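Participant: With the sequence up front, the predicted model follows.
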Amino acid sequence: MSAELTFTPVSDIPQELIAGETGAIRQEAIDAIKHLDQWAAPQSVKTTLLNRMNKPHIRKSPLGTVLIIGAWNLPINLLLAPAVGAIAAGNCVILKPSEVSTHTAALLTRLLPKYLDPRTVRIINGAAEETTVLLEQKFDHMFYTGSGNIGKVIMMAAAKQLTPVTLELGGKSPAFVSKDVDIAVAARRLTFGKLFNTGQACIAPDYLIVERGIEQELVKEMKIAIQEFYGASPQTSQSYGRIINKNHFNRLKRLLDTTHGEIVAGGDTQEDDLYIAPTIVLNVQLNDPLMESEIFGPILPIWVVDTLNEGIEYVNSKDQPLALYVYSHNMKLADHILENTRSGGAVINDSLIQFMVTALPFGGTGPSGIGNYHGKRTFDIFSHERATLVKNLGMQKALTISYPPYTEKKTSWLEWLLFDKVKYADNAILKGKL
């Protein structure tokens, strides 16, 4: 497929909106338009000698009708990114925006029918009651982004209909900071990653694991970065957002009020403005309320350790996070951390940017999610791989070795034609080294 793609840049949209929402969706759509013929083409497969004259291949077909439930923190991206792949794969799509992001849900409900055929794509709004009714319906796939608790509800509803699911959940994503790192650079990148969308991102660094001896310098540089990004008063900055609603504001404020760590930056809150300042909490211990669950806000606890192996042990004792970050000049150390931990995704020496690379799979593992998507993977999620083989009606005599009556000679020929040959000397299993 060939298409000329032109877009008019919108200069008055904040950069976070472009990076996290509209730009990301645009790229997903561009990828689908450019590569759809390739994604949807039948895929040949290699086979053994007996079937080499046939045409075994995989055909891609739509699943049918799919349900996509979005999240409130990136309400456009997390609803429409999976929809791009679902539509490209030929499915009918039911979209359920988050009821928390009411204005965005209203906008999408008004605009999408103008551009997408309502016989193919429909939006259904509502809260828990409406979603419960929706989940009672039969779908061919359910795709959900949000909390683990609701993910369990989605999965239970899907199990009743034997419906496959993709769950994009969250978790406490750690960031390891080694003492050999360029502290100023690491501080700047961590500050951006934590405060993007006011910390309301499922892959934001949730807490830092910092080698002892650099914590004070790291805090100093992060304070400098905060002032550089948002000025002396972040509350008046046009680049600093707000907490989504009072429930989440109060949840975050309770965490600040009950922390045992030392608040070394920020800590200011204002309920009527839903404002929580960029906040750093130093010397947090593992029993601190800030370490209990995903923070999902602009509060960054720092746990100081003697060795990063302590951090590896702690991370492995908890649920696998959606993301894991390592800041270090020492690539052997970074590899050591990645090889001895598990996470949905990982980045060395930056934060968040993996989400913006559509060629990389995005998703969790274990409690942080089931399945991944972005780019071609989204198309594959919503496609059925139909195993297909085209058999030649000729050469029937050669096939008689497959039919009764069975003989030792037929068996010998069948084994030679059906299975790949393995040299005994090259295979430890066949040499008896199990």
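Facilitator: Yep, that arrived.
Participant: Could you use CA atoms for every contact and neighbour count after this?
Facilitator: OK.
Participant: Just the endpoints, please. Distance across stretch 351-367?
Facilitator: Stretch 351-367 has an end-to-end distance of 21 Å (criterion: C-alpha to C-alpha, to the nearest Å).
Participant: Could you do stretch 396-415 as well?
Facilitator: OK, stretch 396-415 end separation, C-alpha to C-alpha: 18 Å.
Participant: Relative to the whole chain's centre, how far out is it?
Facilitator: Centroid separation between stretch 396-415 and its chain, computed with C-alpha atoms, centre = their mean, to the nearest Å, is 50 Å.
Participant: Could you do stretch 204-217 as well?
Facilitator: 24 Å.
Participant: And stretch 99-106, by the same measure?
Facilitator: Distance, stretch centre to chain centre, for stretch 99-106: 22 Å (C-alpha atoms, centre = their mean).
Participant: List the buried residues in that stretch.
Facilitator: Buried positions in stretch 99-106, judged by neighbour count with 16 or more other C-alpha atoms under 10 Å: 99, 100, 101, 104, 105.
Participant: repeat for stretch 281-297
Facilitator: Neighbour counts over stretch 281-297 (16+ other C-alpha under 10 Å) mark 281, 282, 283, 284, 285, 289, 290, 291, 294, 295, 296, 297 as buried.
Participant: my read: residue 329 touches residue 179, true?
Facilitator: No - the pair residue 329 / residue 179 is not scored as a contact, 9.2 Å apart, by C-alpha atoms under 8 Å.
Participant: if we can go back for a sec, in helices only, show me the buried residues of stretch 99-106.
Facilitator: 104, 105 (DSSP state H).
Participant: picking up where we left off before, looking at residue 329 and residue 179, which one has more neighbours?
Facilitator: The neighbour count for residue 329 versus residue 179, taken as other C-alpha atoms under 10 Å, is higher for residue 179 (20 against 15).
Participant: structure B:
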Amino acid sequence: MSRYKDILTVEKDHLEDKKTISVDERIDNLINLKTLIKKHENILSMQKKYLEDKKTISVDERIKNLKKLKSTIKKYENDIIKALELDLGKHIFESYSNEVGFVYSSIDHTIKNIKKWAKVKKVKNDLAQLPGKSYIYKCHYGSVLIIGPYNYPFQLLIEPLIGAIAGGNTVVLKPSEYTVNLEKVVIEMIKDAFNEEYIAVVSGDYQVNSALLDLEFDYIFFTGSVNVGKIVMEKASKNLIPVTLELGGKSPVIVDNTANLKISAKRIMWGKLINAGQTCVAPDYVLAHEDIYDDLIKEFIKVTKEFYGEDIKNNKEFGRIVNDKHMNRLKDIIEYDKNKIVYGGEVDLKNRFISPTILKNVDLNDKVMSEELFGPILPVIKYKNMKDIKNYISKHKNPLALYVFSEDKAFSEDVITRFSFGGGCINDTISHVASNYLPFGGIGSSGIGSYHGKNSFDTFTHSKSIVKKNTKLDIKLVFPPYKNRINIIKKVMK
């Protein structure tokens, strides 16, 4: 039973919802978990055997499977978009541009470049490889587990799948249980396209995640919260499974006194409010120079009205919060800091609506600065100099993203080189994520590893070093006995 005992230490949020878990429930959980583990073990064994029998999945087969994935997504495109609307209130424009279309672009880019990425690469020799030639082979890891989040439940599940397919792996997908409608579509879609021995979908809650993480996958790719990321890494370490962790953090925006306020406000609020703020790289808080502080806040309010009008609640272009748990979390933040709200603050639990909310005169002691917000709430903080900026960012180190708005190139360069963060933009937000040519990932508490484009292929493949020596020439310098050879080796290796 030791393998299953960790399930009794359930996630904190689950305990808060349940208040207490009865003994009978715990016994049922353990029985169900044992059944789940057996089922998942069978899938994993089947996938490992599939790879063993095939030896490797050829690049041509991978391209064929990527094309099949794209054609199947097109077949289910309307269902995907409808599911995203039901789960997150996403407008079709956001669903297509940020989820479905994003994936199409990635598949096309991968198909176009995979042969070049997978090609055996000849590299230079050092002395030890002579007489011979040195090569790098890109090889699959094996059976990959991909656990997706709820905020972009399609894109953040399928985007790593593209890399895993390109790398020649088999895959188990675990969609978020919070987006139930999208989960159903993904299950049907993948089952329609692929056999379980190649790509399978597993559904369920945190118990299923826990069961999957106890299995001996060859690679784990996880997108989600920092706290759960730590659990994933701990479990993976028991079997020495390599991981990619795409996490989050409080991503700052710095606006100095040279910035174009109208453009800055538009681009900041766009990045903040798409998907109702449920974006891992969304601006989490703004550090605004004291000279432009009040004017910037006025621009924030103005542009929000321009985006969504006066009746935002009935605007279908503004999304909804995923569930009651996160509604209540955001409601508590708004109520705690309500005296600092200068715009918004409306909460409708029934319709899972939280209006765009701007807070003024915020400091580190406010609840809004205690954790990643992951909602349409934007605290704005006044700063005087770099010392103030350093003080705030040091309290939430290694954010997933950082943005700076300035017409001062020296200031912008100082900011992006001074601080440690995953990635970001100068005079924009979020756009760095939408590139097949830039790696996307965090650092420190915001994540481990990166993906997108070639970086996805590299993430899901191992670089195998191979030296091919000939037997026509045999250099005896390195073989014993070593008498009178030390001076020669010193000259060669100095």
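Facilitator: Nice, I can see it. None of the values given here were measured: they were computed from a predicted structure.
Participant: Of the buried residues of stretch 281-297 of the first structure, just say which sits nearest to residue 386 of the first structure.
Facilitator: residue 294 (39.8 Å; C-alpha to C-alpha).
Participant: Look up the closest residue to the closest one, ignoring the ones flanking it.
Facilitator: Nearest non-adjacent residue to residue 294 of the first structure, counting by C-alpha to C-alpha, 6 or more residues apart in numbering: residue 172, 4.9 Å away.
Participant: How many residues are close by residue 483 of the second structure?
Facilitator: 6.
Participant: The first structure: which residue goes with that one?
Facilitator: The alignment partner of residue 483 of the second structure in the first structure, by TM-score structural alignment, is residue 407.
Participant: Residue 42 of the second structure now?
Facilitator: By TM-score structural alignment, residue 42 of the second structure lines up with nothing at all.
Participant: what's around residue 42 of the second structure, how many residues?
Facilitator: Neighbours of residue 42 of the second structure (other C-alpha under 10 Å): 13.
Participant: How are the strands of the stretch 151-300 of the first structure distributed by residue range?
Facilitator: For the stretch 151-300 of the first structure, the strands defined by DSSP state E, counting those that start in this stretch occupy 165-168, 174-177, 207-211, 262-265, 269-270, 275-276, 279-282, 299-305.
Participant: Please spell out which residues along the longest one are buried.
Facilitator: I take that to be strand 299-305 of the first structure. Buried-residue list, strand 299-305 of the first structure, by 16+ other C-alpha under 10 Å: 299, 300, 301, 302, 303, 304, 305.
Participant: Please identify the residue in the second structure that aligns with the fourth one.
Facilitator: By that I understand residue 302 of the first structure. Matched by TM-score structural alignment, residue 302 of the first structure corresponds to residue 380 in the second structure.
Participant: Now that match. Nearest residue, chain neighbours left out?
Facilitator: residue 286 (4.8 Å).
Participant: Contacts only, for that neighbour.
Facilitator: 252, 253, 254, 255, 378, 379, 380, 381 (C-alpha atoms under 8 Å, 6 or more residues apart in numbering).
Participant: Swap in 7 Å and give it another go.
Facilitator: 252, 253, 254, 379, 380, 381 (C-alpha atoms under 7 Å, 6 or more residues apart in numbering).
Participant: Let me know the closest of the buried residues of stretch 281-297 of the first structure to residue 275 of the first structure.
Facilitator: Using C-alpha to C-alpha, those come closest to residue 275 of the first structure at residue 297, 10.5 Å.
Participant: Tell me how far the closest one lies from residue 252 of the first structure.
Facilitator: From residue 297 of the first structure to residue 252 of the first structure the distance is 7 Å (C-alpha to C-alpha).
Participant: again, but for residue 298 of the first structure
Facilitator: To residue 252 of the first structure, residue 298 of the first structure is 9 Å away according to C-alpha to C-alpha.
Participant: between these two, who's got more neighbours?
Facilitator: The neighbour comparison of residue 298 of the first structure against residue 252 (other C-alpha under 10 Å) goes to residue 298, with 28 against 20.
Participant: Nearest residue to that one in space, please, no chain neighbours.
Facilitator: What sits nearest to residue 298 of the first structure in space, not counting adjacent residues and going by C-alpha to C-alpha, 6+ apart, is residue 199, at 4.5 Å.
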